[in-house]
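Q: coordinates for the following, if possible.
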Amino acid sequence: MKKEFAVIGLGRFGGSICKSLSEQGMEVLAFDIDEDKVNEYANIASHAVIGDSTDESILKNLGIRNFDHVIIAIGDNIQASILTTLILKELGVENITVKAQNDYHEKVLSKIGADQIVHPERDMGRRIAHNIISNNVLDYLELSDEHSIVEIVASENIDGNSLIDLDIRAQYGINIVAIKRGKEIIVSPQATENIHEGDILIVIGADTDINRFEKHVI
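A: As a prediction, the model looks like this:
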C-alpha cells in the first residue's frame, strides 16, 4: 500500500517535500492557508486544500489522524507551527516532522511531542561548510550533534590498501559502511577489500574521529 503524507505549509521547503514525495508515487495532501500556493500544487499533489492548520475542525474533517506522516513546514509563523503540532498530537497523528526556525522553537516542539525536528537552513549550511573545507568530502549528513555519515573520496594516499591494512575501525573508531566504485556499490565491505583512488567511502562515526581520519589518511 502507498503511504499517505500530508504537507502543511507550501513554502520552498514544504513545496520541495511535496514534489519529491509525489514524484516517488506517494499519496500527498498539500495544505496551506494561501490559495495561490495551494493552486500551484493542485496538479502535483494527490489532494490540495486551502485552510488554517490551527483550526482543529478543518484537520479533523480532513481525517488528518489517518495519515502515515504529517510534515509541518510552516514558514515564519512560529505560533502557528507550535499550535498545529499540538493539535496533531491531540488528534493522535503517529508521525510528525516539524521545521524549526531556531533553537527556541526546537525546544518547544520537543516538549510538546514532535517526533522529528529539522533545521533545513542550518543543516544545509553545515553541509556546505564541510564540502568547502575539504576537497575530499562530497556529502555530509548529521545524525546527531556529534555523529555523522560522510562521503569521502579516497586519495592516492590509500590507493591499493585494504581496510584491514588501514585498520580504520581500531585506529579511528569509525566504520566504512559502503564503497561506491563507479556504478558499483559495495555494502558492508570485507576487511580484505582493497580501496582504489577515486572510490567514494561512506563513513559513519563521531565527527572528531571522522576529522582525524580525513587529516591523517585522506
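
Q: okay, CA-based contacts and neighbour counts for the rest of this
A: OK.

Q: next, count neighbours for residue 169.
A: Residue 169 has 14 neighbouring residues, counting by other C-alpha atoms under 10 Å.

Q: oh, I was asking about residue 120
A: 13.

Q: and the gap between the residue lying closest to it once chain neighbours are set aside and residue 31?
A: The shortest distance from residue 120 to any residue other than its chain neighbours is 7.3 Å, reached at residue 99 (C-alpha to C-alpha, 6 or more residues apart in numbering). Applying C-alpha to C-alpha, to the nearest Å, the value for residue 99 to residue 31 is 15 Å.

Q: so the two - more neighbours on which side?
A: residue 31 (27 against 24).

Q: show me where the chain has its strands.
A: With strands called from DSSP state E, the chain shows them at 4-8, 27-32, 47-50, 69-72, 96-99, 116-118, 137-142, 147-153, 175-181, 184-187, 200-206.

Q: to compare against the first, here's another:
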Amino acid sequence: MKQFLVLGCGRFGSSIAKTLYELGHDVMVIDKDSEKIKNISQHVTHVIEGDAKDEKIIRSLGVSNFDIIVVTMALNIQSSILTSILLRELGAEYIIAKAQNELHAKVLYKIGVDRVVFPEKDMGAKVARNIISPNIVDHINLSSDYSIVEISPLKQWFGKSLIELNLRRKYEINVIAVKQGDDINISPRADYVVSKGDILVVISHNSNSKKLMKLVNK
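A: Next up is the predicted model:
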C-alpha cells in the first residue's frame, strides 16, 4: 500500500483520489472547498479542509512521507509552479502535476516535477491506474461490468505461448489482440509466443480490477 497526497479536489483530483483509494491505497486530499471535502470524505483515507496553495499547510504535512504527491490546480499556473517548487524543496519523493498547456508543462519539468498530465487528454481514473501500474498502457470501460485493458507483458512471460501462460484460468483475463508497433494481431492463436515490446489487449470483468493491478505490478 502506497501513501498519496492529492492537492486540490476538483473533478480531476477527486477522480484520481477515489480511484487510488478504491485500489487499496492510503490517500489524503486537501481542498479549501468545504462541500468538496464533505463529498469526498467517505471515499478517501484522510481529508484536510484548507488551501492547498498555503505554504504553512504544505510544510505541516511531512510531504517526504508520501510516496507520490499529485498537484491538480492547473488553472492557477503560478500557484501550481510555486507549490511544486516547495514540494521539491521539502523532499517530496515523486511529484505529478496537472498542466494547462505545453509551456506550463515545460516549466513544471524544469523545476523538477516527475510527471505532467493534461486534463483534456488524461482522465483522472486512468491516470490513477497508470500511477499504480505503469505496465497498464490503456484502460477503456466497455460497460459497468467489463473493460478492455492494454498491458505490457511481464518479463517472465517473454518466450512463452498464450496457451502456456493460461491467462484466462489463472487471472480471468482474455487476450483479444496483440499490438506489435503499428501492427495488431486480432484474436492471436493459442501458440502465439509473447515477446518484449508486445502490448496485450485483454478483456476483463471490472470486479477483477484489483487482481489485474496486482498481476501487472509483480
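
Q: TM-score for this pair?
A: For these two chains in superposition, a TM-score of 0.60 is obtained (TM-score structural alignment, normalised by the length of the first structure); 154 aligned residues with a C-alpha RMSD of 3.2 Å.

Q: about what we covered before: residue 119 is in contact with the residue nearest to residue 120 of the first structure, correct?
A: Yes: when contacts are counted by C-alpha atoms under 8 Å, residue 99 of the first structure is listed as touching residue 119 (6.0 Å).

Q: can you pull up the most central residue in the second structure?
A: residue 128 (2.3 Å; C-alpha atoms, centre = their mean).

Q: tell me the spacing between residue 19 of the first structure and residue 129 of the first structure.
A: Taking C-alpha to C-alpha, one finds residue 19 of the first structure at 27 Å from residue 129 of the first structure.

Q: typo on my end, it should be residue 26 of the first structure
A: Distance from residue 26 of the first structure to residue 129 of the first structure, by C-alpha to C-alpha: 33 Å.

Q: what's the answer for residue 72 of the first structure, then?
A: 27 Å.

Q: more neighbours: which of the two?
A: Comparing residue 72 of the first structure with residue 129 by other C-alpha under 10 Å, the one with more neighbours is residue 72, at 27 against 12.

Q: thought the more buried one was touching residue 7?
A: Yes: Residue 72 of the first structure is within contact range of residue 7, at 6.1 Å (criterion: C-alpha under 8 Å).

Q: overlap of the contact sets of those two?
A: residue 14 (C-alpha atoms under 8 Å, 6 or more residues apart in numbering).

Q: contacts only, for residue 46 of the second structure.
A: 27-29.

Q: the strands of the first structure into CSV, with extra columns for distance to residue 39 of the first structure?
A: What follows is the strands of the first structure, written out as CSV (distance: least, C-alpha to C-alpha, whole Å):
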stretch, distance to residue 39 of the first structure
strand 4-8, 14
strand 27-32, 10
strand 47-50, 7
strand 69-72, 19
strand 96-99, 22
strand 116-118, 26
strand 137-142, 33
strand 147-153, 38
strand 175-181, 41
strand 184-187, 41
strand 200-206, 41
